[in-house]
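[1] Below: sequence and its predicted model.
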Amino acid sequence: MSLWRPRIAENARMKYLGIVEALEADVRSGRIRVGDRLPPQRMIADALGVDLTTVTRAFNEARRRGLVDARAGRGTFVRGADVRDWQPGRLAGAPLVDLSMNVPPQPSAVDLQKEITAGIGHVLAGPRSLAHLQYQTSTGGVRDRLAAAAWLAPRLGAVSPDRLLVVSGAQSALYAICETLLRAGNVIATGMVTYPGLKSVIGQKGLVTAPVAMDTGGIVPEAFEEVCRARAPVVLYVVPSIDSPTTATLSEERRQRIADIARKHKIAIIEDDPYAPLRKLTLPAFARLASDITWHVATLSKCATPSLRIAHVVAPSEMDAQRLARAIRTTTLMASPLLAALATRWIREGTLTEIVAAIRTENAERQHMAAAIIGEENFAADPDGHHLWLHMPSHWRAAAFADHAERSGVAVVPGSTFSVTPDPVEAVRVSLGSAPDRDVLKDGLSLLAGLMAQPSLTTKAIV
């Protein structure tokens, strides 16, 4: 009996699917055979450097595809007939409705494909077209930084372009900021649930997490001060507007109190603010209230389209911006000059504002649909945002619910994915934007509503 050497298939949409796809490929190639026993889930998680939840999702998906059998007290084994009969497509395993990826919806009022095609065409037809096909500085071009300053002004006020960087997405920006500010063993404070991308950075860099209590209004200032006194964090990470997953938005008063506490304890703030442009009510960013200690990250992927992998970063000072540029130079080098030029064109012409407004309108329609199908008393949401924080009824555990939902054809994300404490919140994040249209979304939400009302399934799952 051979022992499978776990791996993650390249170009997989999600890590857990990458594990399943690698397993399928190794079975078909004969690297492992029907009847072979798979390594324990924890061993696979350690070997791949992923959390146990990811491997558990992979095993559940493998069972759903008919690839493996779990035998009580003995382990998990490769199945026979389904693997031999494998055909591309029949066991592709893609969820019927993927509500796991938190992306903005495709608004009916704007043809994004047309806008992108026309915008890039205009950029390449312009007098500076060749410059957009060459290497540029790690800070981004001056024209792009000036446009970024104009885009951010309603929330940040006047920002010198010397403090601004144009980078290739928020994830690379977060890694570069952490690389600039933190060393292994340093403590980073964050809400009790937080962005999984930050959790990846924390694990990669060997940082220590200090969870801060949250309520329906977001991070609790008094709890943050307690963490400052007890744990002496170097940095606070916060998503101030339409937090993912909780959907909470910090009030201006709470932002000011948190900023004052951070300054008092000499703590830097990493402000990850991807959803703020979607909100009708504009609140001042931490980068406006405490510009001297705040590193502001504003991606366009969450308020416009993931295809526009551009994020604007505001550092506390020009010197800090140069420090950050050095970190970016050693990782992603620079943002795509062509995408940066497209973002600049959209900002200057008002196209980006129109796209955001259209997405906000589409979000409102989808939120209304969710309230009608699931019941707004069952979830937290921001009316301008495109995700829900769906609270589990007492008979469900979030991980079991997510597993059953995916087996039934809908993918959602359980609270454990976001948790930085041993006891995850019993809730799942439901992303309304990833469904291609409202009809598909309606099917997915209806399935979730029906599943919530079925205690018989959950009783078996919890046991």
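    In hand now; what should we look at? Remember, it's a predicted structure, so these values are computed and weren't measured experimentally.

[2] When you work out contacts or count neighbours from here on, use the C-alpha atoms and nothing else.
    OK.

[3] Quick check: what element follows the helix or strand encompassing Gly203 along the chain?
    Element membership of Gly203, judged by DSSP states H and E, is helix 196-205. Downstream of helix 196-205, the first helix or strand assigned by DSSP H and E is strand 208-212.

[4] okay, now the one to match up with it:
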Amino acid sequence: MTKWIPKRETLDRPLHISIANLLRDAISAGQLAVGERLPPHRTLADNLSVSVHTVSKAYDELTRAGLVGGQVGRGTFVLDPAQTSSQPFLMERTDQGVIDLSIARPLYDNLHATRMQSALMELSSDLNPDTYLACRPNIGLEEHRQAGVEWLSKCGLNVSAGNIVMTNGVCHGMSTALSSVARPGDIVVTDVVAHHLIISLCAYLGIRLQGLQMDEEGVLPDAFEEACKQHDVKVFFTVPTLAGPSVSLMSQERREALVRIARQYDVLIIEDDVLGPLPEYRPIPISALAPERSIYLTSYTKCVMPGLRSGYLVAPEALLPTITGRLIVFSWMATPLISELASRWTKDGTADELVCWQRKKIAERHAIVAEELTGFDWAGHPSALHIWLHLPEQWTSQNIVEHAKALGVAVAPPQPFMTAQCQPLNAVRIAVGGVPHPDRFRQGLTLIKGLLKRSPEPLPQLL
């Protein structure tokens, strides 16, 4: 541990910023070397006559800057700049240096920051004031919906601007769509292992959600048809691209079979296609096969940039008045300024550039998974943002989540994705894009692999 301690009289207010700046300068000057352990929070607080909370805030500032990192049970250490993210922000959850493999989100780095900074500079010089002053039309500005026509064609959907509603991402579109076509007590069917937000949303809206049996492609046509025979099914909600425990692409034949059943029993379809054009080769959307009864949702969030919360809802003309009414109640309209950024990036090719970058980086992460988890039962796809890891019989999902947490790794348990009809699922979901640096990602997988090779132990021995 370092013996370097700043002096109390050198501090200014706010104290935590001043402490962080002194430590930053010491790291830059080489007074604190790479790998050196910083003083414990209490020790530094006592030496400087400040609160432990103040020191914690100072360390948090340095962690966010990527200069230091915590290791569970060991302390806080100076990081090697060459081994940390060079971006001016950190995606990784910083609480005690947790390697967060629990949230399926895309990667990003300085390329994204540079593109966003350039876009904001352009907006400051040539943005039409109508964009940031707009409060109508509620479905979105015409030029933004026209850009949506271009983006949606990359997703395999050919539509007119008149059928497009701008949204603040797929989650916004999902709540708008479902509340437009289903009422309390109506039955919605989906995969037995489902999108966790459709489970929550149906519960909030008082809608009865029924999970249908599935295979590696998704919902089984026979299960869908049987549900339609037994019940008055109102909506079929599906994520046919890289979802479910198999993380696979639903085939063209399966999509066509499900559409035939939906038409036969007059069931509406809500298709969540959040990954948009990220998979390089895939069948056309279900909504392209049945545009008269489908609501299609996609966004830029998962395949271009996490903070670019702009998306599209495509619906038949007959549903647009109801959808617009729900949109007004929930948010009045999607944020025009964000829609403007997305539209510009679609037109100038930036969105395509970032999709290609994302596709390449996610494929590299899957290569790491294939190396580290050789011999274990896992399912994934080179364009997916997560994998499902099926556990050896000595482990339960709850045990592995708890033991991984004790080692500083966060993985997602299956329960949030399981409908009421789902049989127990002994697996965990592992995100491949939540950790910015590939070495940290590999480290997280290595720790999990080490757990899988042995039996669970009493957790107090690990804490």
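    Noted; the coordinates are in hand. Everything numeric here is computed off the predicted structure, so don't read it as measured data.

[5] before we move on, back to that, what does the helix holding Gly203 of structure 1 rub up against?
    171, 174-175, 178, 183-184, 208-209, 417-418 (C-alpha atoms under 8 Å, 6 or more residues apart in numbering).

[6] Please, where are all the helices along the stretch 101-250 of structure 2?
    Ranges of helices within the stretch 101-250 of structure 2 are 110-126, 129-133, 142-154, 170-181, 196-205, 221-230, based on DSSP state H, counting those that start in this stretch.

[7] In a markdown table, list these along with mean neighbour count and distance to Ser331 of structure 2.
    Output for the helices of the stretch 101-250 of structure 2, formatted as a markdown table (neighbours: other C-alpha atoms under 10 Å; distance: least, C-alpha to C-alpha, whole Å):
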| stretch | mean neighbour count | distance to Ser331 of structure 2 |
| --- | --- | --- |
| helix 110-126 | 13 | 24 |
| helix 129-133 | 12 | 15 |
| helix 142-154 | 19 | 17 |
| helix 170-181 | 22 | 9 |
| helix 196-205 | 16 | 16 |
| helix 221-230 | 16 | 33 |
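
[8] before we move on, back to that, what's the mean distance for the helix holding Gly203 of structure 1 versus structure 2?
    After superposition onto structure 2, helix 196-205 of structure 1 lies on average 0.9 Å away from the residues it aligns with, using mean C-alpha distance after the TM-score superposition for structure 1.

[9] quick revisit: for Thr346 of structure 2, which of the helices of the stretch 101-250 of structure 2 is the nearest?
    With C-alpha to C-alpha, the closest approach to Thr346 of structure 2 among the helices of the stretch 101-250 of structure 2 belongs to helix 142-154: 6.5 Å.

[10] mean offset of the closest one relative to structure 1 (after superposition)
    Mean for helix 142-154 of structure 2 is 1.1 Å (mean C-alpha distance after the TM-score superposition for structure 1).

[11] Name the residues that touch that helix?
    With C-alpha under 8 Å, 6+ apart as the criterion, helix 142-154 of structure 2 contacts 158-162, 164-166, 276-277, 312, 339-340, 343, 346-347.

[12] if you set the cut-off to 7 Å instead, what comes out?
    158-161, 164, 166, 277, 339-340, 343, 346-347 (C-alpha atoms under 7 Å, 6 or more residues apart in numbering).

[13] same question, stretch 275-283 of structure 1
    155, 241-242, 252, 302-303, 356, 360, 384-385.

[14] repeat that for 6 Å
    The contact list for stretch 275-283 of structure 1 (C-alpha atoms under 6 Å, 6 or more residues apart in numbering) reads 241, 360, 384.

[15] Check the gap between Ala177 of structure 2 and Thr63 of structure 2 for me.
    40 Å (C-alpha to C-alpha, to the nearest Å).
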